[in-house]
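J.: Predicted model follows, preceded by the sequence.
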Amino acid sequence: MNVTLPPELERFVQDKIKSGLFDSEAEVVRAALRLMEDQDRPILWAEGSIREKIAAGLASLKAGQGVDGEAVFERMETEMDEEEARSRS
């Protein structure tokens, strides 16, 4: 695989090699890709988790187990009001 980098990234790669941290351009690129992979892993996990929750919610709705949205918001408001009242006491 051949990759063309803009001049500033080419300098960055060369600086990493000159620093002695890496022996080759390929090592720098591999390290960068590993970091990207590590950064992406939690995001991919979260996306999968969210998709699972959405699928479970849709299945509940299809099974007639949904809840009234207005009732949920009213309950949340009541709970927040109660918590606020407790914190003032």
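T.: Structure's in. What do you need? Numbering: from 1, shown residues only.

J.: Please count neighbours and contacts with C-alpha atoms only from this point.
T.: Fine.

J.: those strands in this protein, which residues are they?
T.: Applying DSSP state E to the chain gives no strands.

J.: Give me the most central residue, it.
T.: Taking Cα atoms, centre = their mean, the centroid of the chain lies closest to residue 43, which sits 2.9 Å from it.

J.: okay, now the one to match up with it:
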Amino acid sequence: MNVNLTPQLEEMVRAKVSSGMYTSASEVVREALRLMQEQDRLRQVKLEQLRRDSRNSLKNGSSEPMDAPALQGDARTGKTAKLKAAARHDKK
């Protein structure tokens, strides 16, 4: 299989191999695909949980006002944690 990458992605792959973290470009691409697969799986789990929570809320009939700023803060915190985890992974 041949894959065409943008110059930026190609440089990223070269840098990963040059760093010694990976032995080949194929290894970098395989790791990227594994991470994408894991991210997709986590998204699916979160979606299923959201659907369960929504069904439970509808069954119970209870509701609370939505606190949009708090939800945005939670989302930012989660994103920050993911970025920090990715940075730690890149340093290995």
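T.: That came in fine, so what should we check first? Note that the structure is predicted; figures quoted are calculated from it, not measured.

J.: where does the TM-score land?
T.: Between these two chains, after superposing, the TM-score reads 0.53 (TM-score structural alignment, normalised by the length of the first structure); 65 aligned residues with a Cα RMSD of 2.5 Å.

J.: which helix is the longest one in the second structure?
T.: helix 25-60 (DSSP state H).

J.: And that helix, how far out from the chain middle?
T.: Taking the mean of its C-alpha atoms, helix 25-60 of the second structure sits 9 Å from the chain's own mean (Cα atoms, centre = their mean, to the nearest Å).

J.: What lies in contact with stretch 59-78 of the first structure?
T.: Where contact means Cα atoms under 8 Å, 6 or more residues apart in numbering, no residue beyond stretch 59-78 of the first structure reaches it.

J.: and if you look at stretch 72-92 of the second structure?
T.: With Cα under 8 Å, 6+ apart, stretch 72-92 of the second structure has contacts from residue 21.

J.: could you list every residue that touches the residue mapped onto residue 50 of the second structure from the first structure?
T.: Residue 50 of the second structure maps onto residue 50 of the first structure when the alignment is built from TM-score structural alignment. Contacts for residue 50 of the first structure (Cα under 8 Å, 6+ apart) come out as none.

J.: go on, residue 51 of the first structure?
T.: Contacts of residue 51 of the first structure (Cα under 8 Å, 6+ apart): none.

J.: and the gap between the match of residue 50 of the second structure and residue 56 of the first structure?
T.: 10 Å (Cα to Cα, to the nearest Å).

J.: just residue 69 of the first structure next, same as before
T.: The spacing between residue 69 of the first structure and residue 56 of the first structure, counted by Cα to Cα, is 17 Å.

J.: out of these two, which sits in the more crowded spot?
T.: Set side by side, residue 69 of the first structure and residue 56 show more neighbours around residue 56, with 12 against 9, by other Cα atoms under 10 Å.

J.: Can you give me the distance of that one to residue 39 of the first structure?
T.: Applying Cα to Cα, the value for residue 56 of the first structure to residue 39 of the first structure is 27 Å.

J.: same question, residue 16 of the first structure
T.: 21 Å.

J.: These two: who's more crowded?
T.: Applying other Cα under 10 Å to residue 16 of the first structure and residue 39 shows that residue 16 carries more neighbours, namely 17 against 11.
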